[in-house]
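Chemist: pasting the structure only:
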């Protein structure tokens, strides 16, 4: 009854209640001809309800409201919410997922308002978040989140597909799926998820879906795909954010304000961007990197000085790290093939392979004393998209610290290259495939003997650059590598870094 009564008092000011929260006070409400005696307990109850009513939806919603929202969702709506958050969460229970969305420390970059808007539960927006469809719609227009826009598009299409259309789509696309068209749940979103796992569709790759809608004569849905693609290739507007917060991290904010009231921000609560603008990177310009599952890093240290440093660096970047120490050539090949065949790659956005060993310009010896070595070319070919389909379209990075064993080899003739077309007679050739980055640091073995227990300068400074959050935000991989090369050239004589790449986008070690 207290709750119902408090909701009836729509215009009653909470500060008036606070001022009168004592047994002796009598408060005349704005309801006609109604004098009410308030006890402290009643006032506290009303204050609690009033805070829920007028809460900023950027703040966590009480668990009781989350429970009520989840209870009002049907199976299709629950599936849509799980699909919307697939890039940021692996949760399969919608109630658990709503808790994550409600937790602003989670990697999910949008809130309950956006989710309820996309699944068209405008009644829940009004009932529980006390905001309107128009309010959320207007605020969403200022956002530029391609993954969220893409998933919202797929949810919208699923609502417009007839059952016969879905049957036709599954029949058309069954040869593209591992399951042969046998879906666990026969829904459009399940179909899209299966195609995503095969890397057949993603926000920048929708031709297959567009052609399929053409084939089943759903031109209206084909046009939606075309419109989305055009929007993503359009030049992004220059954006100045008064709070200096990236758009991808902003959530819809609605604050109910009564007449005569003002909104105040603490001066220390948000960073202020005083000058300049913010250029929103588009999907076409940078690789997709998620905070939760940034990448997989394989470290093979046959010298023993760098593994611990590199483990700490990549774990801090939220990489899954595997480290193998002191392996021979035969074991190395087994390790590489095992890692290449892991299904885990489909859950990660970046693959990193790091090798530290003695060797020649074209091969590594591992711990073998008498060996022809393991060809560096073979390492790269094991992880091409053709050999490892789960890495297709994803950046594959190789960092090699090679201590050249032959003292008579002329290191000064080693050429440093800065692009995908550079060549060097002493360096392995990069496979003719996109999305590969190769960095090969060559130094004479005598430098290893001079500091037998210290990490290499190459990986020491690479780790320093990657651990710098501001540099990771502002500098993509090629810029970081250029900075690394500059530092090494000034710090270690006789050290040569050879670089090649076929990257097609900018790679930032920071979630987009």
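Modeler: Perfect, thanks for sending it. All values reported here derive from a predicted model rather than from experimental measurement. Numbers count the residues shown, from 1 in each chain.
Chemist: C-alpha from now on. contacts and neighbour counts both.
Modeler: Will do.
Chemist: Next, residue 403: secondary structure please.
Modeler: strand (DSSP: H, G, I helix; E, B strand; the rest coil).
Chemist: From the structure, what's the count of residues near it?
Modeler: Residues within reach of residue 403, counting by other CA atoms under 10 Å, total 24.
Chemist: Remind me which helix or strand residue 461 belongs to.
Modeler: Under the criterion of DSSP states H and E, residue 461 resides in helix 457-467.
Chemist: Counting by contacts, list what that helix packs against.
Modeler: Packing contacts for helix 457-467, counted by 3 or more CA pairs under 8 Å, 6 or more residues apart in numbering; DSSP states H and E, involve helix 307-316, helix 469-474, helix 477-491.
Chemist: Can you mark which positions in the shortest one are buried?
Modeler: For helix 469-474, a neighbour-count test (16 or more other CA atoms under 10 Å) marks 471, 472 as buried.
Chemist: can I assume residue 398 sits in a strand?
Modeler: Yes. Assessed by three-state DSSP, residue 398 belongs to a strand.
Chemist: adding another structure so you can compare the two:
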């Protein structure tokens, strides 16, 4: 069965041309970050990336069919994927079936409809917002749209600039954007979430505000300093018991350092600590002066048991003890500021049952046995766990843990879109929960007493690709 799907993907890749690959990559940006896409130069590598994400697997080619349908390669859809335009149109009308976002569909449709002369006009009108070097004469419209996204000119909830540009010479496409905005206007703003509205209690006929609704808005934590705070990574790789070696965890450390340095955190990694050293290191950072910091982040990557994390000496430290170091009384300079803890570790020794099976990683997956976390009764603390209580979580011996790698991917993908942290972690839950690993499932968990949205600020002069 595995051989058959590889043969099929080979035949599909052979039928695609260069422009097709660019279109497929663009339509998949919500699933594969641009940083990873830039290394993909041919269709086979693209399909491999989709397989690693669990988006193509034996018995499930829905996303592949959708992509081929959206780039209008009906010959491939019919001959190789045994589907049709009519079948796809019916399928994609079912709520939740489409994996390509409405935003990405809109941009791709606009790019397809523009003539070369139209594209030149768009480039000319963007000269004040995008460096001229990025608007070369031969740059296709998809590349121009990517540059607009990189520079914050357009985003999922704000395509006003693109609409203003097009309305002067392509009123038909301006109307497409109007339709998109109308259909998505009920979505919650990325920067301000609205609670259910409260009806006015003014008696009828009293004042101009009669019948109006008051909105309660969720504030955002201030993220104004540089650095925003410390990102401390406690990464246990080599244990005194040789059987405890956590292969792949070095890759996790590399990914976390890359992402949080980009997010303007003072990032430091400590390798192979004993249990008392782990506690001492966390306590050391709780005693620092964070008055000029916005936030604190700590990652703990190790083995463990329920409620506890194992040091390389085989001894344990309680997770509650680590968290208590950052209570308001123990760390007053972080009072009212977000404290984030992420635990890559199992919370039991049982595999989480799966409904369906898939191939990825089965030869190289290991487990990290660890804890159930209980949030202390203080505000502004978030704990992200790799799995729910009583179950194992998985780490690839070559590429790193499923949870940490997915978290880093989603941060790089969604932070530039100003998604808040809880939204990002929910996306991580969705993606990790979708995969089947060694025949089992893994379901991450978010425990939060955050009182505001946490939106990471991206340096204006940087991008994930740098």
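Modeler: Ah, there it is. Being a predicted model, the structure only gives us computed values, none of them experimental.
Chemist: Drop the TM-score for these two in here.
Modeler: Once superposed, chain against chain, the TM-score is 0.46 (TM-score structural alignment, normalised by the length of the second structure); 281 aligned residues with a CA RMSD of 5.4 Å.
Chemist: ok, and what's touching the helix holding residue 461 of the first structure?
Modeler: 306, 309-310, 313, 316, 401, 441, 471-472, 480-481, 484, 487-488, 492, 509 (CA atoms under 8 Å, 6 or more residues apart in numbering).
Chemist: Would you check which pair of these lies furthest apart?
Modeler: Across the contacts of helix 457-467 of the first structure, the longest distance by CA to CA is 27.1 Å; it joins 316 and 492.
Chemist: Now distance to residue 323 of the first structure too, for the helices and strands packed on helix 457-467 of the first structure, in CSV please.
Modeler: Listed next are those as CSV, based on distance: least, CA to CA, whole Å:
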stretch, distance to residue 323 of the first structure
helix 307-316, 7
helix 469-474, 24
helix 477-491, 23
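Chemist: Of those helices, which is nearest residue 336 of the first structure?
Modeler: Closest among these, once you apply CA to CA, is helix 307-316, at 16.7 Å.
Chemist: Next secondary structure element downstream of that closest one?
Modeler: Assigned by DSSP H and E, the successor of helix 307-316 of the first structure is strand 319-325.
Chemist: tilt between that next one and helix 307-316?
Modeler: Counting by axes from the mean of the first three to the mean of the last three CA atoms, to 10 degrees, strand 319-325 of the first structure points 170 degrees away from the direction of helix 307-316.
Chemist: Which elements pack onto strand 319-325 of the first structure?
Modeler: strand 295-301, helix 307-316.
Chemist: Ok, which of those comes nearest residue 96 of the first structure?
Modeler: Across those, closest to residue 96 of the first structure is strand 295-301 (CA to CA), at 24.4 Å.
Chemist: re the thing from before, between the contacts of helix 457-467 of the first structure, which sits nearest residue 167 of the first structure?
Modeler: Distances from residue 167 of the first structure to the contacts of helix 457-467 of the first structure, taken by CA to CA, are shortest for residue 509, at 40.8 Å.
Chemist: Show the residue spans covered by the helices in the stretch 1-150 of the first structure.
Modeler: Secondary structure of the stretch 1-150 of the first structure (DSSP state H, counting those that start in this stretch): helices at 2-8, 14-19, 40-53, 63-71, 75-84, 94-102, 112-118, 122-128, 133-140, 146-160.
Chemist: Make CSV out of those helices and add mean neighbour count and distance to residue 168 of the first structure.
Modeler: Formatted as CSV, those follow (neighbours: other CA atoms under 10 Å; distance: least, CA to CA, whole Å):
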stretch, mean neighbour count, distance to residue 168 of the first structure
helix 2-8, 13, 50
helix 14-19, 13, 58
helix 40-53, 16, 47
helix 63-71, 14, 32
helix 75-84, 19, 20
helix 94-102, 19, 29
helix 112-118, 22, 26
helix 122-128, 17, 31
helix 133-140, 15, 33
helix 146-160, 18, 14
